[in-house]
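> Okay, sequence plus prediction incoming.
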Amino acid sequence: MERALIIGASGGIGTAIAAALTARGVQVTALSRSRDGLDVTDDSAVRAHLAALEGSYDLILVATGALEIDGAEPEKSLRALEPKALMDQFALNAMGPALVLKHAAHLLPRDRRAVFAALSARVGSIGDNRLGGWYGYRAAKAALNQLVRCAAIELARTHKQLSVVALHPGTVQTDFTRKYLGRHPAVPPAEAAENLLRVIDGLTPADTGRFFDWAGKEVAW
């Protein structure tokens, strides 16, 4: 892996992955909203930022996302559903990574191994859902998983050595999760980054369109 593009590189996981890759000697292009003005929910902004990049990337990883948006906490019941909060969740957690892939497809090589990965979450698994709640976030991540699956099928026709996957990083000690760590064991961002990179390193084209956790175990859709 020689070149990597990290979208959402100012967040806890994105920063750690960019640092880990740089330590390996990988040439990392790091983009984020806070540092570069890249709003992944704005199609024109995504197009402009990615059109400005040259060459191809062996890894494109989207580490954007949020559990709370504009102060809207995860819903515990149907009574808590609000249209704006649901749309905000879909825009950032599902549409955002899909727009990145839409405009980054030309940056993926067709003549060698490459990986496109988007950070999803186990709570987005429909098959693994036993507790309910967290409607917007769960639904947005489930939508992301479907978008990843569709893109993997399409791109496999032209990029024979490409793996397009959704990855669950586990619970990581970041601002993203601070209010919700409570009963869940969590790992520092640097450890999460190494776990994810270990999974990415082991991917083959046969894994495209699948959903894996930080340990490389497949997660049910």
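Structure's in. What do you need? Numbering: from 1, shown residues only.
> CA atoms for contacts and neighbours, from now on please.
Fine.
> Show me where the chain has its helices.
Under the criterion DSSP state H, the chain contains helices at 12-24, 33-36, 43-51, 83-90, 96-104, 135-155, 189-201.
> can you redo those helices as JSON lines with mean neighbour count and distance to residue 209?
Listed next are the helices of the chain as JSON lines, based on neighbours: other CA atoms under 10 Å; distance: least, CA to CA, whole Å:
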{"stretch": "helix 12-24", "mean neighbour count": "19", "distance to residue 209": "22"}
{"stretch": "helix 33-36", "mean neighbour count": "12", "distance to residue 209": "27"}
{"stretch": "helix 43-51", "mean neighbour count": "16", "distance to residue 209": "23"}
{"stretch": "helix 83-90", "mean neighbour count": "18", "distance to residue 209": "20"}
{"stretch": "helix 96-104", "mean neighbour count": "21", "distance to residue 209": "13"}
{"stretch": "helix 135-155", "mean neighbour count": "21", "distance to residue 209": "4"}
{"stretch": "helix 189-201", "mean neighbour count": "18", "distance to residue 209": "13"}
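> will you turn those into CSV that also has distance to residue 5?
Rendered in CSV, the data for the helices of the chain read as follows (distance: least, CA to CA, whole Å):
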stretch, distance to residue 5
helix 12-24, 9
helix 33-36, 14
helix 43-51, 10
helix 83-90, 23
helix 96-104, 10
helix 135-155, 17
helix 189-201, 13
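> Check it against this one:
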Amino acid sequence: MNFDEKYGGGRALILGASGGIGAALVRRLQPVMQVETLSRSTGGLDLTDEASIAAAVQSLTPGYRLIFDATGALEIDGRGPEKTIAAIDPAAMAAQFALNATGPALLLKHLVPLLADGGPALFATLSARVGSIGDNRAGGWIAYRAAKAALNQIVRTAAIEVSRKRPEAVVVALHPGTVESDLTRKYLGRHPSVPAAEAAENLANAMARLTPAHTGGFFDWRGDVVPW
């Protein structure tokens, strides 16, 4: 079953819809789903402020087949990823955790109750392969890696709780691959990358294959398991 067959006609909520991947997902889903969006630029959504999240979701109604969190950042306040532990800055590290780990945790807190009861229901959040402890062979990027590793644990733990009340729901972390954008271009190096539209299609295909047996997992854009 492809994505359109599985989720077509349902409601979707995209968080971070003004970003590269979020906007591409909106365009991909709009022909087949009723898409609603929230972002910092259009709805004042601030993942570092729980009151902002609560206010942003106050008008939303339950019944979403898909809630996709496309928020997050590699650079925050002009601070890029550090290359060595000697460059660790506690304020920059705290900012990474606030946006890339605590923020998605708060989204889970406020939005899981809005997932549809019965039938396919998916909460997916963007993680990153560099958050994998087992796949870390290069070092560096300590704060960003650690924040994404924390996000993966949050997803895993939340999925266990969600499954007790909503056995058909799926909660996962997804690695979209290296996606071309203004923010990532200077970090691409020799890594193969794809345009945002292609990344959105890849993610849709990966999500179509997810079942409740996959809940709490960490998968890449091909649907392959990423090691913790």
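Sure, I can see it. Keep in mind it's a predicted model, so treat the numbers as computed, not measured.
> Got a TM-score for the pair?
The TM-score (TM-score structural alignment, normalised by the length of structure 1) is 0.98; 220 aligned residues with a CA RMSD of 0.8 Å.
> if I look at residue 36 of structure 2, how far off is residue 10 of structure 2?
Distance of residue 36 of structure 2 to residue 10 of structure 2, computed by CA to CA, to the nearest Å: 11 Å.
> Residue 156 of structure 2 now?
25 Å.
> thinking residue 81 of structure 2 is in contact with residue 145, fair?
No: the criterion here is CA atoms under 8 Å, and residue 81 of structure 2 misses it with residue 145 at 9.1 Å.
> Setting the sequence-adjacent residues aside, check what's closest to the aligned partner of residue 73 of structure 2 in structure 1.
In structure 1, residue 73 of structure 2 lines up with residue 66, judged by TM-score structural alignment. Computed as CA to CA, 6 or more residues apart in numbering, the closest residue to residue 66 of structure 1 that is not its neighbour in sequence is residue 176, at 6.5 Å.
> For residue 30 of structure 1, see how far away that neighbour is.
19 Å.
> ditto for residue 198 of structure 1
Counting by CA to CA, the gap from residue 198 of structure 1 to residue 30 of structure 1 is 20 Å.
> go on, residue 16 of structure 1?
11 Å.
> go on, residue 20 of structure 1?
12 Å.
> what's around the equivalent of residue 60 of structure 2 over in structure 1, how many residues?
In structure 1, the residue matched to residue 60 of structure 2 (TM-score structural alignment) is residue 53. Residue 53 of structure 1 is flanked by 13 other residues according to other CA atoms under 10 Å.
> same check, this time on the one 4 residues further on
Summarising burial for residue 57 of structure 1: neighbours were counted as other CA under 10 Å, giving 24.
> In this structure it contacts residue 107, no?
Yes: at 6.0 Å, residue 57 of structure 1 and residue 107 qualify as touching, with contact defined as CA under 8 Å.
> How much space separates the alignment partner in structure 1 of residue 25 of structure 2 from residue 88 of structure 1?
The alignment partner of residue 25 of structure 2 in structure 1, by TM-score structural alignment, is residue 17. Remark: distance between residue 17 of structure 1 and residue 88 of structure 1 (CA to CA) = 26 Å.
> same check, this time on residue 57 of structure 1
For residue 57 of structure 1, the distance to residue 88 of structure 1 - CA to CA - is 29 Å.
> give the contact list for the closest residue to the match of residue 25 of structure 2 other than its chain neighbours.
Nearest non-adjacent residue to residue 17 of structure 1, counting by CA to CA, 6+ apart: residue 193, 4.9 Å away. Residue 193 of structure 1 makes contact with 13, 16, 17, 20, according to CA atoms under 8 Å, 6 or more residues apart in numbering.
> hmm, which two among the residues you listed are most spread apart?
13 and 20 (10.5 Å; CA to CA).
> any common contacting residues for these two?
What both residue 13 of structure 1 and residue 20 touch, as defined by CA under 8 Å, 6+ apart, is the set 190, 193.
> Spatially nearest residue to the equivalent of residue 144 of structure 1 over in structure 2, not counting backbone neighbours?
Superposed on structure 2 with TM-score structural alignment, residue 144 of structure 1 falls opposite residue 151. Excluding the flanking residues, the one nearest residue 151 of structure 2 by CA to CA, 6+ apart is residue 101, at 4.7 Å.
> Alignment lookup: that neighbour to structure 1.
Aligned partner of residue 101 of structure 2 by TM-score structural alignment: residue 94.
> now do residue 170 of structure 2
Residue 170 of structure 2 maps onto residue 163 in structure 1, by TM-score structural alignment.
> how many neighbours does that match have?
So residue 163 of structure 1, with other CA under 10 Å, has 25 neighbours.
> if I look at it, how far off is residue 203 of structure 1?
7 Å.
> Common neighbours of those two, please.
Jointly contacting residue 163 of structure 1 and residue 203 under the rule CA under 8 Å, 6+ apart are residue 115.
> Correct me if wrong: residue 107 of structure 2 contacts residue 53.
Yes: between residue 107 of structure 2 and residue 53 there is a contact at 7.3 Å, judged by CA under 8 Å.
> Which neighbours do those two have in common?
Joint contacts of residue 107 of structure 2 and residue 53 (CA under 8 Å, 6+ apart) are residue 47.
> hang on, the earlier thing: how much space separates the match of residue 170 of structure 2 from residue 10 of structure 1?
For residue 163 of structure 1 relative to residue 10 of structure 1 (CA to CA), the value is 24 Å.
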